[in-house]
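**Q** just coords:
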């Protein structure tokens, strides 16, 4: 039997951060986009060479870095490039040919008039394409809010009112998407439908579990399986017919064969969607780094969903099994968990996000009895966790020591969903700033024995 590798508590924390950072580094948009363009099929390369113009549009938290990577990958075609990408404020930079449009404030996920203006400009750019022009669309997480374009006769405030009503009614994400796509001029494949040139390639960094093309940024270049009838059915299902703005009801009721065109239903032969980065890519990089640091790795994959505390409870059970009987792997062990969980908030929640709540929930369950030799880290790869300036949190036994010295109860902070306030007081927050990428979350849990 191999001897157990021992690390100090300080080293455990350093290792967890290094493993998480390796995951984020693997999905940096600039090299991903540059490599993707250089690896385009021969026919696409020929279209680029022959194109009078290469039109660029896009949206998302990774948009600025993706645009920079595109300029690098298209260096030989640089004079042909023109266009813009909607990005969050704070992520803009000066590029050679492309323009970055700050479409929403940093730390916010609400669509703005600036986002609408950018979307209008993109639609006009694509609609004016010549027969031999090529378009490249850059899409990443957060793109839905960054690329708002209300349907004709609908205001941005109308769409926001509908979204708020659907949230309060308990509508599923699929139901909400069905409605939002049919109240938009870009979502549900409508952005691709505006293009009449030779070739449109969408390069996509996915922030959605399973990488469904119609869901990522609400699918501006992907076919939409939902219909106007589905959208109207959602409104009726939740008793919102008399509550949504009258303009919304009018639009949905005169849809389809009554004049309003449907969302895109079939992929046009000249439109191609290519996922170049996702949670699985990040997890694989994290696993490689953990192995280099001496850990056995159990990668639980990119499809983890569910309520945050329940997922944390399962992970804690695995940690205890590793410590008790070396199953499902022996120490020193690294658990990697991807995907994206949810948090069900109470009436008066505190401050935090799903990653900070995951760490606090695990810390609360493990306690001083089981936390010794364990490090728990969870972080959003975009550098934003909820409405905070933190990407997530990290905890070791020292976290409990500091909490005890200040009479802080993990359970009390957990009960009021105030994980940010807890970790801010015990030096447990991970603050990276915007990372310019977004492939959901990466959790790193290390289990070993401490040096004496």
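**A** Happy to help now that I have it. Here the structure is a predicted model, which means the values were calculated and not measured. Residues are numbered from 1 along each chain as shown.
**Q** contacts, neighbours, all on C-alpha from now
**A** Fine.
**Q** secondary structure element for residue 234?
**A** Residue 234 is part of helix 228-237 when elements are defined by DSSP states H and E.
**Q** can you pull the buried residues of that helix?
**A** 228, 229, 230, 231, 232, 233, 234, 235 (16 or more other CA atoms under 10 Å).
**Q** for that helix, packing partners?
**A** Helix 228-237 sits against helix 173-181, helix 246-253, with contacts defined as 3 or more CA pairs under 8 Å, 6 or more residues apart in numbering; DSSP states H and E.
**Q** mind listing what's buried along the next helix or strand after the longest one?
**A** Beyond helix 173-181 in the direction of the C-terminus, DSSP H and E gives the next helix or strand as helix 190-193. For helix 190-193, the buried set under the neighbour-count rule, 16+ other CA under 10 Å, comprises 190, 191, 192, 193.
**Q** closest one of those to residue 201?
**A** residue 192 (9.5 Å; CA to CA).
**Q** ok, residue 137 touching residue 63?
**A** No: if you go by CA atoms under 8 Å, residue 137 and residue 63 don't touch, sitting 10.0 Å apart.
**Q** higher neighbour count, those two?
**A** Set residue 137 next to residue 63 and count neighbours by other CA atoms under 10 Å: residue 63 wins out with 32 against 25.
**Q** pull the contacting residues for the closest residue to that one other than its chain neighbours.
**A** Take residue 63 and drop its neighbours on the chain: the residue closest to it by CA to CA, 6 or more residues apart in numbering is residue 87, 5.7 Å away. Contact analysis of residue 87 by CA atoms under 8 Å, 6 or more residues apart in numbering lists 59, 60, 61, 62, 63, 64, 100, 101, 102, 103, 104, 146.
**Q** and here's the other structure:
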């Protein structure tokens, strides 16, 4: 059997492989000549004038590769916005990739969104638009509402990340400060058929939340957005232009996002092609093959990263002391997306923070390993997917002159793990289905 550290890495790699976008696209798109079957719907390619491809998200370049492999001879043209360094080689030359920033917006995202809208504006009822949607799409597809600037949206995103807002709260405000989110991209597609192929990075895969739901009905309202502002105390933290716009909407002065039952969705098909469940199931299967008594604890993990780490530590101690709830050798698999409330000025991400906080909780337990990684290969504004820790991590760090608790207090997990060689460095993976956490108790 591989060492616990090697096992944890192998289990994480299996999760990544299961969520590969090209594999997911081939599962979703079944082509037989001019017949393209997607679930229970068949598109007759011979009757279509054009097939356009648009995309936005961290995994959308890899999805575009698969689209070319399956439909390359029928694609008219396309435009895909991707995160910097998340590109992929495209063979046909018909689909243009535009790199842009994530999680904070830049001008490239806005310029690329205008190109996507130009394609939609030219599409007719005889055309099919295929939208490749993945996590990160909220930042990579954007056209601000009237009176709202790029700098305003940047300030909004920064304030939301700093206050520890949930992904649902973030998306509620994004949708109501935008002209493309919350079903508004589908509205812009007009008469064309719209097929959205979605790689989900949101717990439970709600269509209205992934990438801020540009092709799905929106259940949130301007009133909901205003409530988030009040609940999080954001009136003095976000630009006045956004507060004013949302307040106008809450008073009914601006049309809200399209809701369930809007006729625009009659010509829209939204399909989840891969999500966290697939990744976690693969991790569990690999752990069992390696000989571990394995449990999927939950694929709905949310909340503060360091609090989740305390929970993992408590489970590790219970297993070590009593072989409950699972007997050793044990592997616990979790999935989800935690948040970090920034208290310091260090460098890191939620997965690195989980690993650092867990290292403190399992200190002195050399038989325990915790790995936490983002399936997109990037955790926060760093080049690491996450980190790996064990019961000796804190002692090793102390011998190197590092105080684990001080680094955690400063949200500086990256600079803690880097000199120890314990960062999880995968590079951009081409996929994005939330985070996977692996704990081994030997």
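**A** Yes, it's here. Quick caveat: nothing in here was measured; it's all calculated off a predicted structure.
**Q** who are the neighbours in contact with residue 192 of structure 2?
**A** 123, 124, 125, 126, 127, 128, 129, 267.
**Q** mind putting the buried residues of helix 228-237 of structure 1 in a markdown table, distance to residue 359 of structure 1 included?
**A** Converted to a markdown table, the buried residues of helix 228-237 of structure 1 look like this (distance: CA to CA, whole Å):
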| residue | distance to residue 359 of structure 1 |
| --- | --- |
| 228 | 41 |
| 229 | 42 |
| 230 | 39 |
| 231 | 38 |
| 232 | 40 |
| 233 | 39 |
| 234 | 36 |
| 235 | 37 |
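**Q** closest to residue 360 of structure 1 among the residues you listed?
**A** Nearest to residue 360 of structure 1 among the buried residues of helix 228-237 of structure 1, with distances taken as CA to CA, is residue 234, at 36.1 Å.
**Q** which residues sit against the longest helix along structure 2?
**A** Secondary structure of structure 2 per DSSP state H: the longest helix is helix 305-322. For helix 305-322 of structure 2, contacts defined as CA under 8 Å, 6+ apart pick out 324-328, 338-340, 350-351, 353-355, 357-358, 361-362, 368, 439, 441.
**Q** which ones among the residues you listed are found in helices?
**A** Under the assignment DSSP H, the contacts of helix 305-322 of structure 2 contribute 350, 351, 353, 354, 355, 357, 358, 361 to helices.
**Q** how about a markdown table for those, with distance to residue 21 of structure 2 and neighbour count added?
**A** Below are these laid out as a markdown table (distance: CA to CA, whole Å; neighbours: other CA atoms under 10 Å):
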| residue | distance to residue 21 of structure 2 | neighbour count |
| --- | --- | --- |
| 350 | 23 | 26 |
| 351 | 22 | 33 |
| 353 | 27 | 29 |
| 354 | 26 | 32 |
| 355 | 27 | 30 |
| 357 | 31 | 26 |
| 358 | 31 | 32 |
| 361 | 35 | 22 |
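**Q** state the distance from residue 329 of structure 2 to residue 317 of structure 2.
**A** Distance, residue 329 of structure 2 to residue 317 of structure 2, using CA to CA, to the nearest Å: 13 Å.
**Q** same thing with residue 364 of structure 2?
**A** For residue 364 of structure 2 relative to residue 317 of structure 2 (CA to CA), the value is 11 Å.
**Q** now do residue 350 of structure 2
**A** For residue 350 of structure 2, the distance to residue 317 of structure 2 - CA to CA - is 23 Å.
**Q** same thing with residue 266 of structure 2?
**A** From residue 266 of structure 2 to residue 317 of structure 2 the distance is 53 Å (CA to CA).
**Q** the two: who's more crowded?
**A** residue 317 (17 against 10).
**Q** map the more buried one onto structure 1.
**A** Here residue 317 of structure 2 is matched to residue 320 in structure 1, going by TM-score structural alignment.
**Q** what of residue 340 of structure 2?
**A** In structure 1, residue 340 of structure 2 lines up with residue 343, judged by TM-score structural alignment.
**Q** was I right to think that match contacts residue 307?
**A** Yes: proximity of residue 343 of structure 1 to residue 307 meets the contact threshold set by CA under 8 Å, at 5.8 Å.
**Q** where in structure 1 does the helix or strand encompassing residue 198 of structure 2 align, residue-wise?
**A** Using DSSP H and E, the element containing residue 198 of structure 2 is strand 193-199. Aligned using TM-score structural alignment, strand 193-199 of structure 2 spans residues 199-205 in structure 1.
**Q** how far does that stretch sit from the chain's center?
**A** Computed by CA atoms, centre = their mean, to the nearest Å, the chain-centroid distance of stretch 199-205 of structure 1 equals 17 Å.
**Q** understood, closing this out.
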